[in-house]
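In: okay, here's the prediction I keep looking at, along with the sequence it came from:
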Amino acid sequence: MSQILSLFLLALAVSIDNFSVGFTYGLRKMKIPFKSIFIIACCSGLTLLVSMLVGHVIAQVFSSEFAESIGGGILIILGLWILYQFFQPDKEREIITKEKNLVNFEIKSLGIVINILKKPMSADFDNSGTITGVEAIVLGFALSLDAFGAGIGASMLGYSPLFLTIAVIIMSTSFVSLGMVGGALLSKKSYMEKFSFIPGIILIIIGIFKL
């Protein structure tokens, strides 16, 4: 039972950013067809699955106990990083005027992906007001970057790649959909930003229990 609960919480932690992005699109009256939402969710699931396979290979090198400690440590570090981004001093925090900034760093080779993470609206390449096709794929992989590290840690903790991937796909689909509905109903997004530290807390708790 505890394994199922922690798997659920882990899937929740790596999927919750999808709510924020869906919320942003809902505020701007943009449309994401269900097919595109499912593509976004599948990209997250695929990235998680690949990262868990990488974690499985790494786990073969170490004893099961040491692998679990490493996996727990990875989740704790990711959680602390999320909390740091939330609580860092205002002078270090990038001023946000239009869209939520999901990351605070830049990798030149992934410039377009990082830009989408910073400004979700930029995923609408053709300015059509609808996210479709390639736009959904790029946005999906952009949202799944945080899940890669969590996937490695989860694999080393012994989580089932299949069950966790399915859980992430379901939650990602649900969160984008709910986010769009919430964004359409509310005029301010500062409400959700107050809770953006929650994934960090969840990852730290899971990591501590697995050490």
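Out: Perfect, I can see it now.
In: drop to CA atoms for contacts and neighbour counts, all remaining ones
Out: Will do.
In: secondary structure class for Gly183?
Out: Following DSSP: H, G, I helix; E, B strand; the rest coil, we place Gly183 in the helix state.
In: burial measure for it, as a count.
Out: Here the number of neighbours of Gly183 (other Cα atoms under 10 Å) works out to 24.
In: and for Ile152?
Out: 26.
In: pretty sure it contacts Thr47?
Out: No: between Ile152 and Thr47 there is no contact under Cα atoms under 8 Å: 10.5 Å.
In: so where do the helices sit in the chain?
Out: Assigned by DSSP state H, the chain shows helices spanning 2-15, 17-27, 34-59, 64-87, 111-118, 133-143, 145-156, 161-185, 190-193, 198-210.
In: how near is Ala136 to Ala147?
Out: In this structure, Ala136 and Ala147 are 17 Å apart, going by Cα to Cα, to the nearest Å.
In: correction: Thr47
Out: Distance from Thr47 to Ala147, by Cα to Cα: 7 Å.
In: which of the two has more residues huddled nearby?
Out: Neighbour count, other Cα under 10 Å: between Thr47 and Ala147, Ala147 has more, with 26 against 21.
In: name the nearest residue to that one, ignoring sequence neighbours.
Out: Distance criterion Cα to Cα, 6 or more residues apart in numbering; nearest residue to Ala147, sequence neighbours excluded, is Val14 at 5.4 Å.
In: and for that neighbour, the neighbour number?
Out: 27.
In: wait, doesn't it sit right on Asp146?
Out: Yes: counting by Cα under 8 Å, Asp146 is a contact partner of Val14 at 6.9 Å.
In: chain center to stretch 192-208, what's the gap?
Out: Stretch 192-208 sits 12 Å away from the centroid of its parent chain (Cα atoms, centre = their mean, to the nearest Å).
In: how about stretch 53-69?
Out: The answer for stretch 53-69 is 23 Å, by Cα atoms, centre = their mean.
In: quick check: buried residues in it?
Out: 53-56, 59, 67-69 (16 or more other Cα atoms under 10 Å).
In: take these and lay them out in JSON lines including distance to Trp81.
Out: Shown next, in JSON lines, are those (distance: Cα to Cα, whole Å):
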{"residue": "Leu53", "distance to Trp81": "23"}
{"residue": "Val54", "distance to Trp81": "22"}
{"residue": "Gly55", "distance to Trp81": "20"}
{"residue": "His56", "distance to Trp81": "24"}
{"residue": "Ala59", "distance to Trp81": "23"}
{"residue": "Ala67", "distance to Trp81": "21"}
{"residue": "Glu68", "distance to Trp81": "20"}
{"residue": "Ser69", "distance to Trp81": "18"}
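In: and here's the other structure:
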Amino acid sequence: MPWRKPLLFVVCLLPLAWLLAGAVSGTLGPDPAKSLVLFTGSWALNFLLLTLSVSPLRRWLGRPGLLRYRRMLGLFCFFYASLHALCVGTYILGWDWAILQEELKERPYILVGFLAWLTLVPLAATSNRAAIRRLGRRWQTLHRMVYLSLGLALLHLFWLVRSDRAEAVVYGVIGGGLLLWRLYSRRKAPILAKK
């Protein structure tokens, strides 16, 4: 149905709308900068997991049409990850090289987070149909890098959390489950092809 993609686009913007409403009304808590950083990081990871959930859901539900929404979810993952990087650069580092060097000594998870964002850049840049046609089979190989993005993002989260790890464990279980499903489906595919 033609209205589903526009509706999904609007739904994907709701976290940003909530964030902007909180910033305008001053309800982001005692440390708004920290809230901005954590909120955008959480939603980047949420969209990454949603993007990776499309393939298993398509098979389990028998709805191949779900694949048409994966690109949009992936681009929103990159969008929120870029907002997260922008907030870190602005509110944590102040775009100061000396502060970055000092922060990397005390908080090396910042480097892991940056690497996670960096792996998303080529995926977002090649998500259009022209890139798919130009890259051919190499496109799938390149886009498997999303699993590296997930691993780095989860490492970034686990390294970041210092006390209550419950949320990080939930993300880790979901992410680990998606990685295991991918490995299982790849091992099963050659067997099915021989039958």
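Out: Received it, and whenever you're ready, just let me know what you need. Note that the structure is a prediction, hence the values are computed from the model and not measured.
In: next, the TM-score between them, please.
Out: Laid over one another, the chains give 0.34 as their TM-score (TM-score structural alignment, normalised by the length of structure 2), with 118 aligned residues with a Cα RMSD of 5.4 Å.
In: so who does the residue nearest to the spatial centre of structure 2 touch?
Out: In structure 2, the C-alpha nearest the mean C-alpha coordinate belongs to Leu48, at 3.1 Å (Cα atoms, centre = their mean). Shown in contact with Leu48 of structure 2 (Cα atoms under 8 Å, 6 or more residues apart in numbering): 73-74, 77, 150.
In: from Ala21 of structure 2, how far out is it?
Out: 24 Å.
In: nearest spatial neighbour of Leu38 of structure 2, chain-adjacent residues omitted?
Out: His84 (7.8 Å).
In: and what of Leu19 of structure 2?
Out: Leu36 (7.6 Å).
In: just the element for the one you found, please.
Out: helix 32-61 (DSSP states H and E).
In: could you point out the helix or strand that follows that helix?
Out: helix 70-87.
In: tell me the buried residues in that next one?
Out: Using 16+ other Cα under 10 Å as the test for burial, helix 70-87 of structure 2 gives 70, 72-87.
In: ok, stretch 47-65 of structure 2 next?
Out: Buried, per 16+ other Cα under 10 Å, within stretch 47-65 of structure 2: 47-55.
In: list the contacts of Trp117 of structure 2.
Out: 78, 81-82, 85, 149.
In: in what helix or strand does it lie?
Out: Applying DSSP H and E, one finds Trp117 of structure 2 within helix 109-125.
In: let me know the angle separating that helix from helix 32-61.
Out: Note on geometry: by axes from the mean of the first three to the mean of the last three Cα atoms, to 10 degrees, helix 109-125 of structure 2 and helix 32-61 are set 50 degrees apart in direction.
In: helix 109-125 of structure 2 to helix 70-87, inter-axis angle?
Out: 140 degrees.
In: now helix 109-125 of structure 2, how far from the chain's geometric center?
Out: 9 Å.
In: same check on stretch 179-190 of structure 2?
Out: Counting by Cα atoms, centre = their mean, stretch 179-190 of structure 2 comes out at 21 Å from the chain centroid.
In: ok, now which ones touch the residue lying closest to Ile201 of structure 1 once chain neighbours are set aside?
Out: Closest residue in space to Ile201 of structure 1, ignoring its immediate chain neighbours: Gly79 at 6.1 Å, by Cα to Cα, 6+ apart. Residues in contact with Gly79 of structure 1, defined by Cα under 8 Å, 6+ apart, are 199-204.
In: how near is Gly79 of structure 1 to Val57 of structure 1?
Out: Counting by Cα to Cα, the gap from Gly79 of structure 1 to Val57 of structure 1 is 23 Å.
In: again, but for Ala142 of structure 1
Out: 24 Å.
In: ok, Tyr25 of structure 1 next?
Out: In this structure, Tyr25 of structure 1 and Val57 of structure 1 are 38 Å apart, going by Cα to Cα.
In: with Ser15 of structure 1 instead?
Out: 24 Å.
In: got it, and Leu162 of structure 1?
Out: For Leu162 of structure 1, the distance to Val57 of structure 1 - Cα to Cα - is 16 Å.
In: swap in Val50 of structure 1?
Out: Val50 of structure 1 is 11 Å from Val57 of structure 1, by Cα to Cα.
In: for Leu162 of structure 1, grab the count of nearby residues.
Out: By other Cα under 10 Å, neighbour count at Leu162 of structure 1 equals 12.
In: need the contact list for the residue lying closest to it once chain neighbours are set aside.
Out: Of all residues not flanking Leu162 of structure 1 in the chain, Leu49 sits nearest, at 7.6 Å (Cα to Cα, 6+ apart). Going by Cα under 8 Å, 6+ apart, Leu49 of structure 1 touches 151, 161-162, 165.
In: same question, Leu142 of structure 2
Out: Per Cα under 8 Å, 6+ apart, neighbours of Leu142 of structure 2: Leu123.
In: next secondary structure after the strand or helix carrying it?
Out: If you go by DSSP H and E, Leu142 of structure 2 is part of helix 137-143. Under the assignment DSSP H and E, the closest C-terminal helix or strand after helix 137-143 of structure 2 is helix 146-160.
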